[in-house]
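Participant: no FASTA, just this:
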């Protein structure tokens, strides 16, 4: 491809609204352009990379007997109402009406559509298991689109769905998919980890996320420094043996704490360690108020709390609700002398507190020398807190460390989460109707482009892996008016094309500095420069990954390129 005939609008300045490196580089190198918040065009370079990503995905999906199909983006609301997600999915769901006032959805995902399709077409256990997948554009009305392709309103996704007659069959496919995902991300040249994750709005029991390690990642990964354990921080189980002080229990004393409402303020004012303060919060779980306790140096994990309470929705109680129940503000709540109908749930760390501090349920007052069970009852101890760096790894091997990650893929064991409410059944070997047991497996294709850009760059631009580069070789002719240079360039261009290399030939009438700057920005793995020594048959070769520059005779170019590309 002649560069003068393609569309690569590079930029010299860093866009002011691009706040992470991948977004800056993909804009500056002419891969993408933004049309509005969270919506992008994929220009020719990006489209070629996306196609290569998709081909790797297809090869690995085909290898585990997943079959490709294509489902509609425009979905009827009736399917979402069958599963209840029309109401529960939230404001991120794009809802619209056609000219006949029929409600529809721009699909962020396809669980409902694929379940209805298989429900209508697959009636017997003899046709199971079955795995289908697609690659298509999805839509999500993000409240705050940001980080370029990492959090957009329109994005490219691969989603796969498997249907089974037994839990064992689902488990086999889940493990196959886990391996296929590991193969995909390894082939893409990404530094990643598979971590235990929460099902979120998709639901089901049991899921893993695949995370590309990156300092700009929105998710925190808790991993062991001595084993393969890794989990999203929201899902990491805490297994700590808390040491309990043997000090003598003291009598409760009420003290004034004017204006002290946060844990840090109270601990500092009373000269105690935050771990001695009992953090007391009131949550509304499916419209029912509950009290939740944790140590002052721990943070309550709402996902764990939601699971412990088996609630569909949890939110912190409002100031008005707290005031009506306890006649005090949130910063002064404590577990002593609560209304009898309030259930109290405590993190395991609370059990170790001796002569602690808590709110007095009276504004600007706290209680000192409070002890669990003696001074207040706890209905249930549960793992409710976020794991901390330095905690023991839940698998018993090593210590927890933290890293940031970009979510690339997510796999779920859905079970009957969708087939149950949608009455999607097959006939088993006894002729009895049974709900499909399902799995769901997603990959953010356009996110991968951003993750690759985050992990493969330097100060001058992108440095794309050979297997993903939009072109194999950047052929740069310094002076298109020089006969020797144009002759050698044309000779090499056609020769290399005959060897099936994909060539981007910079034949533009631009200064050498502009051409070299653009080449570094675009980030192809190898640059062949035809310059002043063209009449001698000498080609300057620059390897983008290392910055190394050498000279080759034109007769040895093909042999050495074959060695480089393998």
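Facilitator: Perfect, thanks for sending it. Please read these numbers as outputs of a predicted model, since none were measured by experiment.
Participant: switch to C-alpha atoms for all contacts and neighbour counts from now on
Facilitator: Noted.
Participant: does residue 9 really touch residue 32, like I thought?
Facilitator: No. If you go by CA atoms under 8 Å, residue 9 and residue 32 don't touch, sitting 9.2 Å apart.
Participant: These two: which is more packed in?
Facilitator: In terms of neighbours (other CA atoms under 10 Å), residue 32 is the more surrounded of residue 9 and residue 32; the figures are 25 against 14.
Participant: Hmm, residue 39 and the more buried one touching each other?
Facilitator: No. Using CA under 8 Å, residue 32 and residue 39 do not qualify as a contacting pair, with a distance of 10.1 Å.
Participant: what's the helix or strand for residue 159?
Facilitator: In this assignment (DSSP states H and E), residue 159 forms part of strand 154-164.
Participant: What helices and strands are in contact with that strand?
Facilitator: Judged by 3 or more CA pairs under 8 Å, 6 or more residues apart in numbering; DSSP states H and E, the packing partners of strand 154-164 are strand 39-42, strand 130-139, helix 167-187, strand 437-444, helix 445-455.
Participant: Distance of the residue nearest to the spatial centre of the chain relative to residue 141?
Facilitator: In the chain, the residue lying closest to the centroid (CA atoms, centre = their mean) is residue 407, at 2.0 Å. As for residue 407, its distance to residue 141 is 18 Å (criterion: CA to CA, to the nearest Å).
Participant: And residue 398, by the same measure?
Facilitator: Separation of residue 398 from residue 141 (CA to CA) stands at 41 Å.
Participant: returning to that earlier point: isn't the residue nearest to the centre of the chain right next to residue 209, touching?
Facilitator: Yes. A contact is recorded between residue 407 and residue 209 when judged using CA under 8 Å, the distance being 6.6 Å.
Participant: can you pull out the helices in the stretch 201-350 of the chain?
Facilitator: Taking DSSP state H, counting those that start in this stretch to define them, one finds helices in the stretch 201-350 of the chain at 263-270, 302-309, 319-326.
Participant: What are the buried residues along the host helix or strand of residue 496?
Facilitator: Using DSSP H and E, residue 496 maps to helix 483-498. By neighbour count, with 16 or more other CA atoms under 10 Å as the criterion, the buried positions of helix 483-498 are 484, 485, 486, 488, 489, 492, 493, 496.
Participant: Next one for the comparison:
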């Protein structure tokens, strides 16, 4: 039996002082989680029930597409990560045992699962495979924040597909993507799938599943028929009025004008008529000058993809030695490779003159400097895709899928013999979901001023039954009988049997946010009914619920709830 008088549910009237995200505030206030250290959270009983509701939905849908559940250790030999080149990731916890053996705490399990497959898969007949587990992940997060949204330790469902070739991977990828669609539909979240960057995972393609909400730390570009993480989004830039190129660039005096704002004000031109210089030092390539419109921003993820290597911002002495004085650099006469963003249209631009206190006016790309055309800018709201303006909104990443190809099977020796006895590399995919992020996203999307408002699928209990009064009152006895009847009918029910006042009970019920609340008070008992309130919108149900034969009425009402 689940009675509030015996439940560890330490509700709070005030949110933690450092809490900014709604989910952080409410998960602590509702007694779902408690903090032990920076980025380290314990799930209390009500919170854990919700977490496991998400886990079960994920498990059912993964099993339905042929996934086989297993469990791999959190602590792994560092050697495996050295072989894939990922052991230097800053966020990876590294340690040694008492014998000096090098270990890591897994952020994800590509190395581990691929090692197992390399040991047991021999023939094409052993493929395809889909393996998954729910396991703790450790991440040396530099700035833990937002409660359960960005932590140093969390549970993730990570799945891995193993196929004979790219065609097999495409089939597995689509099958698991469809399973993800069903998972997020079943949770009751608002969500969408977007194109994303492969990041540290590597591979040839990736999608993220996003839940839009104000606390999201990702930005998503949306237009009819288009959705992409801003990290990789591309769109047609909004036009800008550009003057024609001058016959030759004109040198103009711009004392102290080292920013776009300074130059636009001094020369009376729009920011989009400037070329903003972003000098970087690329590994293996040296100094490179990146140019975008003055009203645009360089997207570092897209730039790294364009360079094909990692990079850092160039140091001032490097800039001064190779190009000119920082604040006044430009492409004309610069003896370095130049990358020009695709949004830079034909026209006459203002650029730095590579000379203190001077710029050039009327510069024409191509005529006045050579360049390589690339897409390296961050899209802006109002840009267009297929003629439709994009909007940009924050969202929480709740899942991701990657086409890994042979990124891990090659260094870890995962091969098989094909029909002709020839050795081939196993082709892989990787698929992750964070149950805690699903929980937090549900709170973010549906909470109101009173507290949480759970979707039915994720609520820790289906219904809360409240008996009014102190001691063993007739109202409490009727509430207990109603509780028993609903449990027998298959509902997961929480009974508030505490000797607290109605105001406290109602406030705690609205804070915890179960989908349906039934209250037995004196007037209702005399009329043979329990008051019924739907949590989403705090809607009173006309006539309440009869105390005799309540289960049938509640079942019909339950089917109408979000």
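Facilitator: That came in fine, so what should we check first? No experiment lies behind these values; they were computed from the predicted model shown.
Participant: Report the TM-score for the pair.
Facilitator: For these two chains in superposition, a TM-score of 0.95 is obtained (TM-score structural alignment, normalised by the length of the second structure); 554 aligned residues with a CA RMSD of 1.7 Å.
Participant: sorry, back to before: which one of the buried residues of helix 483-498 of the first structure is nearest residue 353 of the first structure?
Facilitator: Relative to residue 353 of the first structure, the closest of the buried residues of helix 483-498 of the first structure is residue 496; by CA to CA it sits at 72.9 Å.
Participant: What does the closest one correspond to in the second structure?
Facilitator: When the second structure is aligned by TM-score structural alignment, the residue opposite residue 496 of the first structure is residue 486.
Participant: Residue 279 of the first structure too?
Facilitator: Under the alignment (TM-score structural alignment), residue 279 of the first structure pairs with residue 276 in the second structure.
Participant: shouldn't that match be in contact with residue 260?
Facilitator: Yes. The pair residue 276 of the second structure / residue 260 is scored as a contact, 7.4 Å apart, by CA under 8 Å.
Participant: More neighbours: those two, which one.
Facilitator: residue 276 (28 against 19).
Participant: Report the separation between the nearest residue to that one once chain neighbours are set aside and residue 314 of the second structure.
Facilitator: In space, residue 276 of the second structure comes closest to residue 294 once its chain neighbours are excluded; the distance is 4.9 Å by CA to CA, 6 or more residues apart in numbering. Computed with CA to CA, the distance linking residue 294 of the second structure and residue 314 of the second structure is 19 Å.
Participant: Who has more neighbours out of these two?
Facilitator: Set residue 294 of the second structure next to residue 314 and count neighbours by other CA under 10 Å: residue 294 wins out with 23 against 17.
Participant: Please name the residues that touch the more buried one.
Facilitator: Residue 294 of the second structure makes contacts with 260, 271, 272, 273, 274, 275, 276, as judged by CA atoms under 8 Å, 6 or more residues apart in numbering.
Participant: burial measure for whichever residue in the first structure pairs up with residue 251 of the second structure, as a count.
Facilitator: Across the two structures, residue 251 of the second structure finds its equivalent in residue 254 of the first structure, going by TM-score structural alignment. The burial metric for residue 254 of the first structure, expressed as a neighbour count using other CA under 10 Å, is 14.
Participant: now residue 143 of the second structure
Facilitator: 11.
Participant: Likewise for residue 327 of the second structure?
Facilitator: Using other CA under 10 Å, residue 327 of the second structure is surrounded by 21 other residues.
Participant: what ranges do the strands span in the stretch 451-566 of the first structure?
Facilitator: Read by DSSP state E, counting those that start in this stretch, the stretch 451-566 of the first structure holds these strands, from start to end of the chain: 457-458, 461-462, 473-477, 503-506, 526-530, 538-543, 549-553.
Participant: Sorry, slip of the keys, the one I care about is the stretch 1-150 of the first structure.
Facilitator: Taking DSSP E, counting those that start in this stretch as the criterion, the stretch 1-150 of the first structure contains strands spanning 32-36, 39-42, 67-68, 74-76, 94-97, 103-106, 130-139.
Participant: if we look at the third one, which residues are touching it?
Facilitator: Put plainly, it is strand 67-68 of the first structure. Residues from elsewhere that reach strand 67-68 of the first structure, judged by CA under 8 Å, 6+ apart: 61, 131, 132, 133, 134.
Participant: let's see it at 7 Å
Facilitator: The set of residues that contact strand 67-68 of the first structure without belonging to it, under CA atoms under 7 Å, 6 or more residues apart in numbering, is 131, 132, 133, 134.
Participant: If you tally nearby residues, what's the number for the third one?
Facilitator: I take that to be residue 133 of the first structure. The local packing of residue 133 of the first structure (other CA under 10 Å) involves 23 other residues.
Participant: List the contacts of it.
Facilitator: With CA under 7 Å, 6+ apart as the criterion, the residues that contact residue 133 of the first structure are 66, 67, 68, 69, 159, 160, 161.
Participant: just to revisit the earlier point, show me the contacts for the match of residue 496 of the first structure.
Facilitator: The contact partners of residue 486 of the second structure, taken as CA under 7 Å, 6+ apart, are residue 551.
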